[in-house]
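Novice: can't give you the sequence, but here's the structure:
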């Protein structure tokens, strides 16, 4: 048995096709400027937490989405914070 020939599609609107290819590579990550990045001191014994649970969850989400090791994830999040103007707060 022979395979059926693949369907051929002809592009008629090249400007729309090119724009859709460009959009496919774009990435938008929105950061909430009101998000608490540093943890509040709870007053309990032991070493206090440095980062909030929301910040840790954001970093782990980036790690899983892009399949990055931890060091690359921290650098990526640091660059995202720098671009958003949230670094150093």
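Specialist: That came through fine. Here the structure is a predicted model, which means the values were calculated and not measured.
Novice: make it CA atoms for all contacts and neighbour counts henceforth
Specialist: Fine.
Novice: Which of the helices or strands spans residue 56?
Specialist: helix 53-66 (DSSP states H and E).
Novice: same deal with residue 83?
Specialist: Short version, using DSSP H and E: residue 83 is in helix 70-84.
Novice: Return the set of buried residues in that helix.
Specialist: 73, 74, 76, 77, 78, 80, 81 (16 or more other Cα atoms under 10 Å).
Novice: got the angle for it vs helix 53-66?
Specialist: 110 degrees (axes from the mean of the first three to the mean of the last three Cα atoms, to 10 degrees).
Novice: this is the other structure I want to compare:
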């Protein structure tokens, strides 16, 4: 399955990834500066949430494509059970 993000979806995912990138840079800087553990963990949790949200947005887009493929009979040679198993693995990879 190819990643096909467009318009607002693409902008949203990229913004979340850039936010996470900035937060991770902040975490590195905070560790190097010897900042308080609670502050570091709070910033790290924020970066993790941003990455999770980007991942979920990408999976949601993939689900839309899969549903469209099933409805049009173009499921890339996969039967419904194979597609379900593949999507389940994607969801679990973010859990």
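Specialist: That came through, no problem. Treat the numbers as computed from the prediction; the structure is a model and nothing was measured.
Novice: Superposing both, give me the TM-score.
Specialist: Here the superposed chains carry a TM-score of 0.29, computed using TM-score structural alignment, normalised by the length of the first structure; 48 aligned residues with a Cα RMSD of 4.2 Å.
Novice: still on that earlier bit, buried stuff in the helix holding residue 56 of the first structure?
Specialist: Buried residues in helix 53-66 of the first structure (16+ other Cα under 10 Å): 55, 59, 62, 63.
Novice: in the host helix or strand of residue 38 of the second structure, what counts as buried?
Specialist: Here residue 38 of the second structure, judged by DSSP H and E, is contained in helix 37-72. Of the residues in helix 37-72 of the second structure, 40, 43-44, 46-47, 50-59, 61-62, 65-66, 70 count as buried by neighbour count, 16+ other Cα under 10 Å.
Novice: Please tell me how far residue 73 of the first structure sits from residue 54 of the first structure.
Specialist: As judged by Cα to Cα, to the nearest Å, residue 73 of the first structure and residue 54 of the first structure stand 15 Å apart.
Novice: wait, residue 16 of the first structure
Specialist: Distance from residue 16 of the first structure to residue 54 of the first structure, by Cα to Cα: 39 Å.
Novice: ditto for residue 64 of the first structure
Specialist: In terms of Cα to Cα, residue 64 of the first structure sits 15 Å off from residue 54 of the first structure.
Novice: Repeat that for residue 71 of the first structure.
Specialist: For residue 71 of the first structure, the distance to residue 54 of the first structure - Cα to Cα - is 19 Å.
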